[in-house]
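Trainee: no sequence on this one, just coordinates:
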């Protein structure tokens, strides 16, 4: 697990019980737990992905959604290259709170941090309260990536993380991120080829694959 070209640090944010921990568990362990305890503070997971022939280690911090832990969450924005901003498509209030989460993230993070808006629990279509088009519009107007997922069925879970990684890698190649400054949420790994520094190639964003650590019960 130590042989990677880059490490990208992620943070997962959003209200309690939207499925943040379920998404992390599905991505890292390919499994789903029906019942979870409430996340207290911050939890951690990691997994390797391949982008443009490079092994990339994703270091993912899963944060508590409760207001009482917001100050802890804020400290993890610093030094994050990517963020998953998650809401529950079956609970409109979690969508209505996105503006506050986004404002918080942008106030405390690197301005180049890549943020993907994730509408989770897409398997519960009969209980949907937030139309897909509304999520897409919110993301488009604020310059975010967008995807709908189901941590329960694994639908688009892989894509949520790898699409974000592809965008970070693209920015790295364009020189937007300086990999030598770890405050950007990127760390050069032991496999890094010093003869091919960032900025020399452009990643093919069409190369995307498919497919968490405790959260309040009912996440999917």
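Mentor: Here it is on my side, so go on. Everything numeric in this text was worked out from a predicted model, so none of it was measured. Numbering: from 1, shown residues only.
Trainee: contacts, neighbours, all on C-alpha from now
Mentor: OK.
Trainee: And stretch 125-134, end to end?
Mentor: Across its full length, stretch 125-134 reaches 15 Å between end residues, using C-alpha to C-alpha, to the nearest Å.
Trainee: Alongside the first one, take a look at this:
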């Protein structure tokens, strides 16, 4: 399928469910398993994202349920609102920071034949120890929002 073709060269996967629709949350396990199966043998960073937290009165999936799932699968977790832009930028910064850290640690490698992470035209070596500002000090501190 088209989805499987995208997974093959992925280094980061956002597993996004709707906090106002419990059925969407029940699909996360199959999405995670499917992605892991398609990405092997490469390492990938996952981020569980609960959306629509601006619609609290309609919530069907609790923050605790999302966090428990993320903890069980050892992946980071964040809740966002596209409508109010709450924590959306932080979600992308979080997964980018995780990918960058794994690249620096040598757990993700730039390899020919794999499109997951590519070296730029001016890259002298595969794992340069250059710092990149990915909102290092701008993380929100909201109880129950983020974990991992």
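Mentor: Structure received. As the structure is a prediction and not an experimental result, all values here were calculated from the model.
Trainee: I'd like to know how many residues surround residue 158 of structure 1.
Mentor: The number of residues packed near residue 158 of structure 1 is 22, by other C-alpha atoms under 10 Å.
Trainee: Can you find the partner of it in structure 2?
Mentor: Aligned against structure 2 by TM-score structural alignment, residue 158 of structure 1 finds its counterpart in residue 89.
Trainee: do the same with residue 185 of structure 1
Mentor: Taking TM-score structural alignment as the criterion, the aligned counterpart of residue 185 of structure 1 in structure 2 is residue 116.
Trainee: now the equivalent of residue 57 of structure 2 over in structure 1: how far from residue 148 of structure 1?
Mentor: With the correspondence set by TM-score structural alignment, residue 57 of structure 2 lines up against residue 126 in structure 1. Using C-alpha to C-alpha, one gets 15 Å for the distance from residue 126 of structure 1 to residue 148 of structure 1.
Trainee: higher neighbour count, the two?
Mentor: In this comparison of residue 126 of structure 1 against residue 148, neighbours counted by other C-alpha under 10 Å, the higher total goes to residue 148 at 23 against 8.
Trainee: Number of residues surrounding residue 50 of structure 1?
Mentor: Neighbourhood size, residue 50 of structure 1 [other C-alpha under 10 Å]: 17.
Trainee: Which helix or strand contains the spatially most central residue of structure 2?
Mentor: For structure 2, the residue nearest the mean C-alpha position is residue 47 (2.6 Å; C-alpha atoms, centre = their mean). Following DSSP states H and E, the helix or strand that holds residue 47 of structure 2 is strand 45-51.
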